[in-house]
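Q: make a model of this:
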Amino acid sequence: MTGTVFINGRFLTQPMSGVQRYAQEIVTALDVLAGEAALAQRFVLLTPPGARPLDLRHIATRAVGTRGGHLWDQRDFARASRTGTALCLAASGPVLKKRQVVVIHDASVQRHPEFFGKPYVLLHTLLDQLLARRATIATVSEFSRGELADVLPLAARDIVVAPNGAEHLAIAPDAGVVERLGLTRGGYFLTLGNLTANKNLAVALRALARLTPGSAKLVAVGRLDRAVFGNAGLPEPGPDVLLPGRLDDAEVAGLMQGARALIFPSIYEGFGIPPLEAFVNGCPVLASTAPAVQEVCGPAADYFEPHDDATLAALMRMLLDDADGALRRDRLDKARDRVARYSWRNSARILADACARVAAA
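A: So this is what the prediction gives:
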C-alpha cells in the first residue's frame, strides 16, 4: 500500500485541547474530501487500543499495537505505517521514519520552558529536533513557521502552513446554558482554557476586580478547580466569577452568543482557536498582543499586553458602555473577513498535498 497515508490517531486517547481539536477536525475534513474522491492517496486512521471513536465514513480506522503514549508512536505506529506515508497531526511522530508530515503547533517548549515540567521540556525539545531532521514539518501560522525555523532550525520555506479553522463551532447553540448558569445576555465576559500559566487567566481576574462590583461576571470555562487557585498563583475568585467546568460545543456556542466578549489573554500561542470560534458565533474578542493571535484576529479584536490588567479593564468597560451596539457591530463586521480566511477543509487539502509530495519524493 505505497499509495496510502497512515494518520497517527494517538490524539484520540488524549484529553481535548487545541491540538486534539486540530487533529480531529483535519481528519474529519479529510474524510469529506475522500468521499468526494478529491484525494490522490488512500487515507487510513491508525489508533492505539481503546481510543475514542471518530465518526468517519470514507477513511478506514484500525486499532494497532498494544502500547500507549510515545512508545506507541515509536514502535506500533511506526511499524504499521512502514509501507506508506505518515501524517502526524499532534506534535509527535516516529523519529526514524522519513516519509511523514508532522504538525508541530508552536515553539512554546523552546520559547517558554517555564510553562512545562523539566522532563516534558527535555523530551519534546529532543523529539522536535529529531523529527525536523527526517520529516516534513507543518505548523498552523506564519508566526509559528518563523518560530520553528529559528529554534529547530529549518528553512522557513520548507515548513508547511496549514492553519486552524472554526467551522466546528458554527452549530446550533445551546442557548439555555445562559439561564442555567444564572446569567443574563450581555452581562458577562467569557474565557476558555485551563490553569496553565500560558493561558494567563490571572490577568482577566485582576481586570474584573477593577470593575464596579456586580457590573459584569466572568465565566471561565475549562478544567478549572476553585480549590487549586492558590496553588496556581491566581487571585481568589470572587462572587462575580463562575467556574462551570468543561462544557460541550453547543454550550460553548451558546455562551459565546450571549457574552459581552471573549477574553483571550494567552501569553504565547501558535494560533489560538477560541477567537475564531467567538467570531463565528458573533462574539467580540479582547485579546492579548501575542503575535499569532494578532495574525489571526487582525483589526477585528481589541488588544492588551498580556499582563496589563488596567488596559483590559478599560476595554471591558468600553464594551459595557456600548449601549447602542455600534462598537460591537464594527468589530463583528471586521471579524467576517478574518473567519473567511480559515477553514479546516483548506488546511486538510494543504496537508494532503504535502503528503503526496512526500510520497512522490
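Q: all contacts plus neighbour counts: C-alpha atoms, from now on.
A: OK.
Q: just the buried residues of stretch 129-138, please?
A: For stretch 129-138, the neighbour count (16 or more other C-alpha atoms under 10 Å) marks Leu130, Leu131, Ala132, Arg134, Ala135, Thr136, Ile137, Ala138 as buried.
Q: which SS class is the first one?
A: When you say that, I think you mean Leu130. helix (DSSP: H, G, I helix; E, B strand; the rest coil).
Q: my guess is Thr47 contacts Asn8. True?
A: Yes. Between Thr47 and Asn8 there is a contact under C-alpha atoms under 8 Å: 6.7 Å.
Q: second input sequence below; structure requested for side-by-side comparison:
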Amino acid sequence: MRVLFDGYWWMNGPPSGHMVLREVVGAWRQFFPADELHLVVPAVDLSHARAESPDLVFTGTSLRFHPLINSVALRHTDRRLGPFDATLAQNFAAGTRNSGVFVHDVLFQSNPEWFTRTERIYLSLIPRFARRADIVFTSSRTEVERIKAWNPELQRVESTGLGVPTAITREHASTEADPELHPGRFLLTVGRLNVRKNVGTVIDAVVRSGRVSSDFPLVVVGSPDGRTETLSAAARTAVTDGSVRFTGAVDDARLAWLYRQCRMMLFMSLDEGYGLPPIEALASGAPVIASDRPVLHEVLGDAVTYADPRDTVAIADAVAAELDHPWRRESSQAPGNRPWADVVAAIRAGYQRENARR
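A: Alright, predicted model coming up:
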C-alpha cells in the first residue's frame, strides 16, 4: 500500500497532533514494512525531516496554512507522484482518491463557548473539509457519535482508539526533574490552560480539601491556549504561597517523571474527544481522579475515581479520600489504551474496506 500523509505537524505542532502523527507513522513503518509512506511537510522542515528519517519519503511545500497545504499540496503530490492507495490528513481532509482524515474532536461545534472567535472560525473548516473525505477517523466511540450528531452528512466515521506515547512509557535515565518536588509529595494536573481544561476548578478543589501546601503542592503542567479562565482569589493565594506551581510545557522525560512520582493525578476537563493525560498517568502507575464524562468512562473504565468536574466539593472529597490511603503505584491498563499497531491496523482496514467498495 502507498500512503500519503499530511506531515504538517511532523517536526512541530500541537502536542496531540504531533504525537498522533509520529506514533502512527512509526507503528505503520514497523508493522507494515512493505507499505510505502510519503509525507508532505513544510519546506522549512524538509532537510531536517529527511536527515532524521531517511527511510521515509518526504516532499516539501512552501505553503504555511494547514488547510491550504492539505487542499492544494497533498492533492498536487497525489497527482504528481501518485497514485496513492490512501491519503491520511489531520483535521483538514485533502479530497484525494481514498481520502481519510483524522478529526480529534468537534467540541467547537457542541460547545462553542469554550473557544475564542478566532479558534471557532479556523476550526469551522474541519467539518467543511471532512465532507470531501471518503472516511473520517477519530479516537473514541463517544466522539464518533458527536461528529455524526453535528455533521449528519458524514456517512463513514470510525473510531481507531489511541495509545500511550512511547516517550512516556520509555524508561528515562533522569532522576528528579525538580529538586523541590519529592516522590509522593505532590499532586499533578496536565493539560493546556484554557476554559475547557478547567484548571481553576481543580485548584479551588485541592485548596478546599486543605491538603495542599508549599511542601505538598499541586503541580500544573501546560501552557495557556485559547480561551483562558480567571483564577479565584483563593487560587491566586495558593499560587502566591507555593501551594500551586505552574511549570508551563515540559519535555517528555520530565512529564514521565512527574507521572511516575506524583501522589495522584487529577483530570477535570469539561469534555474531551479522548483524554490522553489520565491514560498516560495510569500507565505510569499514578492514581487518577477524572471527570465524570461519557468519553472518559469509555477510555478509562473502572481504573479511576470519577467526580463532577464542576463540583469543587465532590472533587475535594475525592482528593481527601485518596490521600487517606497509602501511596500506591500500580500501572493500570485503561480500556482506551490500545497498542499503536492496533491503531494503525484499524486505520489501514478502514482504507481497505473503502477500496473494496469501489
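Q: tell me how the two chains score on TM-score.
A: Here the superposed chains carry a TM-score of 0.86, computed using TM-score structural alignment, normalised by the length of the second structure; 342 aligned residues with a C-alpha RMSD of 2.6 Å.
Q: sorry, back to before: biggest separation within the buried residues of stretch 129-138 of the first structure, which pair?
A: Greatest spacing in these, by C-alpha to C-alpha: Leu130 and Ala138 (14.5 Å).
Q: that older thread, what's the closest of the buried residues of stretch 129-138 of the first structure to Arg185 of the first structure?
A: Once C-alpha to C-alpha is applied, the member of those that ends up nearest Arg185 of the first structure is Ala138, at 40.0 Å.
Q: other SSEs contacting the helix or strand hosting that closest one?
A: Per DSSP states H and E: Ala138 of the first structure is located in strand 136-139. Counting contacts by 3 or more C-alpha pairs under 8 Å, 6 or more residues apart in numbering; DSSP states H and E, strand 136-139 of the first structure packs against strand 100-103, strand 160-161.
Q: let's see that with 10 Å instead.
A: strand 85-88, strand 100-103, helix 118-134, helix 142-151, strand 160-161, helix 344-360 (3 or more C-alpha pairs under 10 Å, 6 or more residues apart in numbering; DSSP states H and E).
Q: chain center to the longest strand seen in the second structure: distance?
A: Secondary structure assigned by DSSP state E gives strand 36-42 as the longest strand of the second structure. Remark: strand 36-42 of the second structure is offset 22 Å from the chain centroid, using C-alpha atoms, centre = their mean, to the nearest Å.
Q: which residues sit against it?
A: The contact list for strand 36-42 of the second structure, computed with C-alpha atoms under 10 Å, 6 or more residues apart in numbering, reads 1-11, 25, 28-29, 46, 49, 55-66, 69-70, 73-74, 77, 81, 84-88.
Q: same thing with stretch 115-127 of the second structure?
A: 67, 90-93, 101, 103, 105-109, 112-114, 133, 147, 150-151, 153-154, 194-196, 225-228.
Q: the same query, at a cut-off of 7 Å, please.
A: Contact partners of stretch 115-127 of the second structure, identified using C-alpha atoms under 7 Å, 6 or more residues apart in numbering, comprise Asn91, Phe92, Phe108, Gly226, Arg227.
Q: out of those, which end up buried?
A: Buried among the contacts of stretch 115-127 of the second structure by 16+ other C-alpha under 10 Å: Asn91, Phe92, Phe108, Gly226.
Q: farthest pair in those?
A: Among those, Phe92 and Gly226 lie farthest apart (C-alpha to C-alpha), at 19.5 Å.
Q: for the second structure, which segments count as strands?
A: 2-6, 36-42, 57-61, 86-90, 99-102, 135-138, 157-159, 187-190, 218-221, 244-248, 264-267, 288-291, 305-307.
Q: buried set for the last one?
A: Judged by neighbour count (16+ other C-alpha under 10 Å), strand 305-307 of the second structure contains these buried residues: Thr305, Tyr306, Ala307.
Q: could you export those as CSV, including distance to Leu296 of the second structure?
A: Below are those laid out as CSV (distance: C-alpha to C-alpha, whole Å):
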residue, distance to Leu296 of the second structure
Thr305, 11
Tyr306, 9
Ala307, 11
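Q: any idea how far the aligned residue in the second structure for Ala300 of the first structure is from Arg208 of the second structure?
A: By TM-score structural alignment, Ala300 of the first structure lines up with Ala303 in the second structure. Relative to Arg208 of the second structure, Ala303 of the second structure is positioned 25 Å away (C-alpha to C-alpha, to the nearest Å).
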